[in-house]
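Chemist: The following comprises the amino acid sequence and a computationally predicted model.
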Amino acid sequence: MHPLFWALLLLTLFAALLRQDWIYFLVYIVGGIWLISHWWVRRSLRRLTVHRTFLHRAFVGDEIDVTLHFRNQSWLPIPWLQIREQVPLDLKSIDEYNIVLSVGGKSQGEHHYKLLAKRRGYYAVGPLVLRTGDLFGFTYADWRETNSINVTIYPQVLPLYKVGLPSRSPFGNLSSRQRLFEDPTRLSGVRAYAVGDSLRRIHWKASAHEDNLLVKKFQPAIALDTLIVLDLNRRAYPDKSAFGDSEWAIVVAASLASYAIGQRQPVGLLTNGLDAPTQQQAAPLPIRQGQGHLMAILAALARIQMHEFEQEFADWLPRRINDMPWGTTIILVLPRLDEATLWALHQAYRRGSNVVVLICSPQANFQNIRAQAERLGVKVHRSVWESELRALEGMGQ
C-alpha cells in the first residue's frame, strides 16, 4: 500500500478525534489529487507509443543517427517523461543516454542521438525504459521494451597494401607470375613469333606494321574461385596478443573478400570461429560473387568470435577443402603455420588448388617455414602491422 494512503488514514483519525473540519478538507483534497494522479499517469503512459528509427548496419568508425519517435494518443498531457536507453559500451558516443522531456496531449515529437561504431561486432541496443509520474511525486509508472534491436558493425576493410600484401598477390583472377592459364580478354603486349605458337595468337596489324610476325601476350590469371579460410581457435594465438591478432586476422579476411569481389571474383568464407548470436560454430559461406554476397561475408565476420577449439586446425581443415574444384585458390588467414597444417595444404596443392597463407601473428621460424612452404607449392606472406595491432589492443582495454 502506498505510504500516502496510511498518512491520509492517520489524518482522518486525527480529524475524528479533534473534530477539526479543515483536516477533513485537507484529506479530501490530497486524496483526490492522489487518485486523479494515479489514474492520469497510468492512462497517459498506456496511450504513449515510442519507437526508434536508425540504420542497423555500419562500418567501424561510422556514426549512427538514431531518432526516437514518441506520440501521445491521449488528450492528457504527460508532465515529465524520462527516457533511458540501454547502449553497449562499444557503441556509446556519450556516457549516458538518459533524457527527460514533457509531452502534450494529442501530440508527437522526436529526440535525436548518435551511436559511434568503435569496434566490429553484433550488438543489442535496448531495451528502452520509460518512466513518468505526476508533478507532486505521489505516483510513478514504468514501461520497459520487451525486445532489444540488433546492430551489426562490419569489420574495417583496408586496401591490400595496408594489410601487408602486394596488390598483385597471386589469388583469384588477379595477375600473377604463376601461369595456370592466360586470359585472352586481357592483352598485355606482343612478342616475336616462336616456333609452335598458334596462328590464332598472331597480331596481324602489329605484324604488318613491324614487317615481322608478332604474337599477342596475355596477362596471366589463375583460379576462378577463391575460398578464404580463417582460423579463430583461441589456442593457436599468443596469449598476450590474442585479441589484437585475431581482430587483425578478421580485418585481413574482410579486406581480401572485398578486393576479390571488387575484381568480380567468386569468393567464399570458411572459419572455425563461433557465431555470437547462436553460440555455434559459424556456417561456411559458399563461393559466390556480387556485392550482396560480400555484405553477407562482412556480416558473418562482424558476428564471429574467437573461442577454444579442441581439434587442431590441421585435423579440422582437410575434409572441408577436399571437394574444392581444380584451380580453386585457397587463402588461409592464420596466426601461425605449423608443419602439420603445411602438409595438409600440400595435399590441396597436389589436387590442383592454388594455396596462399597469410600469417597474422609474429612467428619465430617464419623464414624457415616460408622456405619449406615454397618447396611444397604453398605461398606464404606475413601480415603483421604493429601499429594496427597496438590500436586494436588499446580498444580492447
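Modeler: Thanks, I have it. Numbering: from 1, shown residues only.
Chemist: contacts, neighbours, all on C-alpha from now
Modeler: OK.
Chemist: longest helix of the protein?
Modeler: helix 21-46 (DSSP state H).
Chemist: Which strands or helices does that one pack on?
Modeler: Helices and strands touching helix 21-46, by 3 or more Cα pairs under 8 Å, 6 or more residues apart in numbering; DSSP states H and E, are helix 3-18, strand 78-84, strand 129-133, strand 140-144.
Chemist: Could you rerun that using 7 Å?
Modeler: If contacts are counted by 3 or more Cα pairs under 7 Å, 6 or more residues apart in numbering; DSSP states H and E, helix 21-46 sits against helix 3-18.
Chemist: Okay, buried residues for stretch 258-265 please.
Modeler: Neighbour-count burial for stretch 258-265 flags 258-261, 264-265 (criterion: 16 or more other Cα atoms under 10 Å).
Chemist: what angle sits between the longest helix of the chain and strand 129-133?
Modeler: Counting by axes from the mean of the first three to the mean of the last three Cα atoms, to 10 degrees, helix 21-46 lies at 150 degrees to strand 129-133.
Chemist: Which parts of the stretch 151-300 of the chain are strands?
Modeler: Assigned strands in the stretch 151-300 of the chain, in chain order: 181-192, 214-221, 226-230, 267-271, 274-275, 280-281, 285-288 (criterion: DSSP state E, counting those that start in this stretch).
Chemist: And here is the other one:
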Amino acid sequence: MRRVWPLTARGTGAVVLAIVCFIVANEASLSELMYFGILLLAAVAASVGALYVGRRTESVTRSLSPEVVSVGLEARVAVRVGVRSAVPTAPGIWRDTLPPGLRGKATGVFPALGSGLLGGERGGARSVDLVYTVTGARRGVHPLGPLTVRSSDPFGLARRTVLFGERTPVTVAPAVIDLAPLVDYAGAAGGMLHTTNDQLGQGADNLVARPYASGDSMRRIHWRATAHRDELMVRQEEQESTPEASVVIDRAARRWSPEALQAPGTDPGFEAAVSACVSAVARLVHDGYAVEVLDTEGTVLMERIDGGDMTSVDGLLVQLATLTARRDDELPRLPRLFAGVSTGPIVLVVGRLDASDAAAIGPVAHHSTLPILLATAPFGAALDRAADHGWHVASIDPERDLAPAWANAVGRGVHHVVG
C-alpha cells in the first residue's frame, strides 16, 4: 500500500472546519458548534474506515494474447484482481504502469463491489477482470506493472491508493516485415524444394527402383517394377533436396551507436537491422529454404530452421528480442565462414559500411547463388564497391519501409551461379 495522506481536499477541509468549530465553541461557549465539529470528525472517520476496512486485495495476475508482442503490433492484456470484501465498496480508478517498451491506454473504472457475505462467497472473495490493449514500441523484455487502484468514499472525504507490486515480464519481439518472395529467382538462387534427376541408364527400362518406404511420394512409384516384384517400388534416381540459406547480422559495436551495446531497442539503426534479419529469415523459410542464422563472428543465433517451419521463426523472434551489439569486429574475416562452401542465398545485414569493408566481404558473394547485402549506414561508394564484387545491395533506413529496399536488392544485377 502506498503511504499517502488519506483525505481529499474536501475531507481535509472538513477536519479544518471541525477544529475551527472546537475553537469557536470554546471561546463563544456555543455547544452547538462543538456538536457540529464532532459530527464532521465522525463523518471523516467513517469515510476512512469504509475504505481501509472494507476491501482487501489478494493477488494480481496478467495474461497476454499473443504472449509475445512484436514492435508495431497489438496485444490484449487481461488482468485479474483477487479481492476480499465483507462490506460494499465504492468504485475507483485503476491504472496499470506501462514500461517504455509498450504503448497504450491502461486505465479505467474499477467497479464497485457489493458485500461478499451476501453473495455467499467464502470470506467475501471474488475477482475483478480488467482488459486493455497495448502496442509494442521497443524491442526487449519489459516489466508490466505495478497496478494502482485509487478509490474514494461516496462523500468524497477520503481516498485510498493501493499499489499491487506484481509485475509481469513482457517480451517485445522485433518487427517482421512482409518481403517479396524469391520464387522468381528459384532456379538461380537454389530454388524452392525441388527434385534432381540423376539418370543411371538410358530409357525408362534402365531406371533403378527400390521398395516403397513410409513417407515416399506416390508420384515416385515405379509401376512396371511394382508389377514385376508384386510390391510397391519407387524410382531411386529421384532425390529430394532442400536448398540452404544463411542470414548474417553484423553486431560490431563500431558500426552502431553506443546505445546498441547497452540495451535492445535504443539504437534505431540496429533495430532496423534486427528487423531486416528476422524478416529475411521469415521470407526464406516461407519460400522453402533451410536457414541458418548467425553473426559475423560465426556465433549461431538460432539453430537451423527447416523450410516451412514458421513455428521456429516465432522462436527466433523471442531469441532476438534481447540481442545487442558486441565489441568484436569480425566483418573483415567473414569470408572465413564460407571458405570452401557453396550455398544458396546469403543475406548480410550491416550498419556502417565503407569501401574497405565492401572489399573485405567481396569474396563471400562468390560462394552464394544470391548474395544480398543490406546496410543501414553505407559511406561513399561502399555499396557500389560491394556490387562490383557481385552483391545485390540496398540501403535500409529505420524511417522507411524495408520491403522496397529488399525488392530492389533481390532484383538488382545478375544472379551468381556458384562454381
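Modeler: Yes, it's here. Predicted, not measured: the structure shown is a model, and the values here were computed from it.
Chemist: quick one on the thing from earlier: could you dump the buried residues of stretch 258-265 of the first structure to CSV with distance to Ala7 of the first structure?
Modeler: Shown next, in CSV, are those (distance: Cα to Cα, whole Å):
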residue, distance to Ala7 of the first structure
Ser258, 70
Tyr259, 73
Ala260, 75
Ile261, 73
Arg264, 77
Gln265, 77
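Chemist: contacting residues around stretch 379-389 of the first structure?
Modeler: 163-165, 244-245, 248, 355-362, 370, 373 (Cα atoms under 7 Å, 6 or more residues apart in numbering).
Chemist: Which positions in it come out as buried?
Modeler: Across stretch 379-389 of the first structure, burial judged by 16+ other Cα under 10 Å covers 379-385, 388-389.
Chemist: The stretch 251-397 of the first structure: helices as residue ranges?
Modeler: In the stretch 251-397 of the first structure, the helices defined using DSSP state H, counting those that start in this stretch lie at 291-303, 313-316, 318-321, 339-350, 366-375, 386-396.
Chemist: So which of these is nearest Leu4 of the first structure?
Modeler: helix 386-396 (49.9 Å; Cα to Cα).
Chemist: can you pull the contacts of the residue lying closest to Ala382 of the second structure once chain neighbours are set aside?
Modeler: Excluding its sequence neighbours, the residue lying closest to Ala382 of the second structure (Cα to Cα, 6 or more residues apart in numbering) is Ala355, at 4.3 Å. Taking Cα under 7 Å, 6+ apart as the criterion, Ala355 of the second structure is in contact with 381-382, 385.
Chemist: could you flag which of these are buried?
Modeler: 382, 385.
Chemist: How about the contacts made by Leu331 of the second structure?
Modeler: Per Cα under 7 Å, 6+ apart, neighbours of Leu331 of the second structure: 250, 296.
Chemist: Please read the previous query as pertaining to His112 of the first structure.
Modeler: Per Cα under 7 Å, 6+ apart, neighbours of His112 of the first structure: 66-68.
Chemist: Count the neighbours of the residue of the first structure sitting at the aligned position of Cys277 of the second structure for me.
Modeler: Applying TM-score structural alignment, one finds that Cys277 of the second structure aligns to Ala253 in the first structure. If you count neighbours by other Cα atoms under 10 Å, Ala253 of the first structure ends up with 27.
Chemist: so which of the contacts of stretch 379-389 of the first structure comes closest to Asp134 of the first structure?
Modeler: Of these, the one sitting nearest to Asp134 of the first structure (Cα to Cα) turns out to be Gly244, at 51.0 Å.
Chemist: Please list all residues in contact with the closest one.
Modeler: With Cα under 7 Å, 6+ apart, Gly244 of the first structure has these contacts: 389, 392-393.
Chemist: do that again at 10 Å, thanks
Modeler: 237-238, 360-361, 386, 388-396 (Cα atoms under 10 Å, 6 or more residues apart in numbering).
Chemist: before we move on, what about Ile261 of the first structure?
Modeler: 172, 226, 255, 267, 288-294.
Chemist: Report the two of the residues you listed separated the most.
Modeler: Every pair of the contacts of Ile261 of the first structure checked by Cα to Cα; the farthest is Gly172 and Gly292, at 18.5 Å.
Chemist: okay, those two: which has more neighbours?
Modeler: Neighbour count, other Cα under 10 Å: between Gly172 of the first structure and Gly292, Gly172 has more, with 28 against 11.
Chemist: returning to what we had before: export the contacts of Ile261 of the first structure to JSON lines and tack on distance to Ser102 of the first structure?
Modeler: What follows is the contacts of Ile261 of the first structure, written out as JSON lines (distance: Cα to Cα, whole Å):
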{"residue": "Gly172", "distance to Ser102 of the first structure": "59"}
{"residue": "Thr226", "distance to Ser102 of the first structure": "57"}
{"residue": "Ser255", "distance to Ser102 of the first structure": "48"}
{"residue": "Val267", "distance to Ser102 of the first structure": "53"}
{"residue": "Arg288", "distance to Ser102 of the first structure": "52"}
{"residue": "Gln289", "distance to Ser102 of the first structure": "51"}
{"residue": "Gly290", "distance to Ser102 of the first structure": "49"}
{"residue": "Gln291", "distance to Ser102 of the first structure": "45"}
{"residue": "Gly292", "distance to Ser102 of the first structure": "43"}
{"residue": "His293", "distance to Ser102 of the first structure": "46"}
{"residue": "Leu294", "distance to Ser102 of the first structure": "45"}
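Chemist: No further queries at this time; thank you.
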